[in-house]
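[1] okay, predicted coordinates and the sequence, questions at the end:
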Amino acid sequence: MAGSRSVVMGRPREFDVDEALERAMQVFWERGYEGVSLTDLTRAMGITKPSLYAAFGDKKELFRKALARYTEGPADYGTRALEEPTARGVAEAILRGAVRTTTRPGGPAGCLGVQGALASSEAGQPAHDMLVEWRNASALRVEERFRRAVDEDDLPRDADPRRLARYVMTVAFGIAVQAASGLGRDELQDVAEMALECWPPTGVRRTRTGRPG
């Protein structure tokens, strides 16, 4: 891709930036932030450390770029799900998308957004914080979509969009954890189907005071 090559001192880099970032994303996805050294990254990306720093910044910035690529690529089902015409359709698209993405043949199992910073040492704190923000932002977008569903009478007036969003995202992230543990696509699809059978799940309505019941 012509737009993917950068220029240093008037000369093009000797590697494709998009391809290198794709490889970095795959490594982070498979091994997490702390499980990958700069040597691991440069070897997988086929570049030198000076080239990595020049093109992507430090390891933290590379992870940030890899997470953005993951969001716009393998995990774009989350964004597309919000365009479904019904709240149930949104939930179904998220859960089915989670199953597909976390069990891709030949790809890393699980979810980069869940597995990327499972360790919690000081070295992994930047990635941990980044992914907490990423997951919270995802849940907020789903909550806002469900709030719209209430306004459009697609969900009951007394439904609680926040609790519904938390329910859907907890199941989706749980699917990712189970996929990383070796559970197969068919089994995880059963989990998604069971969750959808409960739609909307009990306990998502508000009490007469307006507070979650």
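    Noted; the coordinates are in hand. Residues are numbered from 1 along each chain as shown.
[2] could you use CA atoms for every contact and neighbour count after this?
    Noted.
[3] which parts of this structure are helices?
    Ranges of helices in the chain, per DSSP state H, are 17-31, 38-45, 49-56, 59-72, 77-81, 87-102, 112-115, 125-151, 161-180, 185-197.
[4] run a quick neighbour tally on residue 89.
    Residues near residue 89, counting by other Cα atoms under 10 Å, number 15.
[5] try it against this one:
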Amino acid sequence: MGRKREFDVDQALEAALCVFWRKGYEGASYTDLTQAAGVERPALYSAFGNKEALFRQALARYYEHYLDYFPEALKQPTSREVVADILRASAELYTRYPDRKGCLGIHGALAGSDDAEPVRRALIDARAIGEASLCDRLERAKQEGDLPETANCADLAAFVMTVLHGMAVQARDGFSRETLEAVARQALSVWPSGRSTPSGASS
């Protein structure tokens, strides 16, 4: 029988996630990861595979445990409320932890060596999935009359994601939650309304 692992795999993955969130993929050294997880390198990679595999699992955990508000926001009754929920929750998450501000999905591999290209592509693909799900929700809003018939839902989804990405960068640079929420309100101030948008919709 194989020797039973002497560490909590879930806790080790969370520790690695926090390192990647703080330092990015290439900035996180093997020493950083093993020290944070509290295990030796062979044990860490026996459990998760190589560094890229570990990052991919950490990214999946990030989306499941930290960005769970995104799919929940899509359930809101109007497109404006959907976007308001996403922007507000993002402002909160990006500034929640003083030691790892911003977004792992944005900062994980903004730039890097050729060796990090698969990770960069994985992050691009993950963001594209979120943007596509938002676009689908906006298309439904358009069909329901919540958005004008002339609305370009792909452009609107790209606009929201661009605002989110900018907020993540500004949070990394020290912007407060209050400032990011002000940015969110400004973005919402130009949100289009359709014929059936409730007059009391959340702002």
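    Done, it's in. Owing to the predicted nature of the structure, the values given are computational and were not obtained by experimental measurement.
[6] on that earlier part again, which one of the helices of the first structure lies closest to residue 9 of the first structure?
    With respect to residue 9 of the first structure, and counting by Cα to Cα, the nearest of the helices of the first structure is helix 49-56 at 11.8 Å.
[7] what lines up with residue 137 of the first structure in the second structure?
    Correspondence of residue 137 of the first structure to the second structure, assessed by TM-score structural alignment: residue 129.
[8] give me the distance between its match and residue 59 of the second structure.
    Residue 129 of the second structure sits 14 Å away from residue 59 of the second structure, going by Cα to Cα, to the nearest Å.
[9] how many residues are close by residue 181 of the second structure?
    Using other Cα under 10 Å, residue 181 of the second structure is surrounded by 19 other residues.
[10] residues in contact with the counterpart of it in the first structure?
    Under the alignment (TM-score structural alignment), residue 181 of the second structure maps onto residue 189 of the first structure. Shown in contact with residue 189 of the first structure (Cα atoms under 8 Å, 6 or more residues apart in numbering): 96, 99.
[11] try it again with 7 Å
    Neighbouring residues of residue 189 of the first structure by Cα atoms under 7 Å, 6 or more residues apart in numbering: residue 99.
[12] again with residue 36 of the second structure
    Counting by Cα under 7 Å, 6+ apart, residue 36 of the second structure touches 15-16.
[13] state the distance from the counterpart of it in the first structure to residue 66 of the first structure.
    Using TM-score structural alignment, the partner of residue 36 of the second structure in the first structure is residue 44. Using Cα to Cα, we find residue 44 of the first structure at a distance of 14 Å from residue 66 of the first structure.
[14] okay, and the common contacts of those two?
    residue 24.
[15] before we move on, back to that, how many neighbours does the match of residue 137 of the first structure have?
    Counted with other Cα under 10 Å, residues neighbouring residue 129 of the second structure total 12.
[16] one more: the one 10 residues further on?
    Residues within reach of residue 139 of the second structure, counting by other Cα under 10 Å, total 21.
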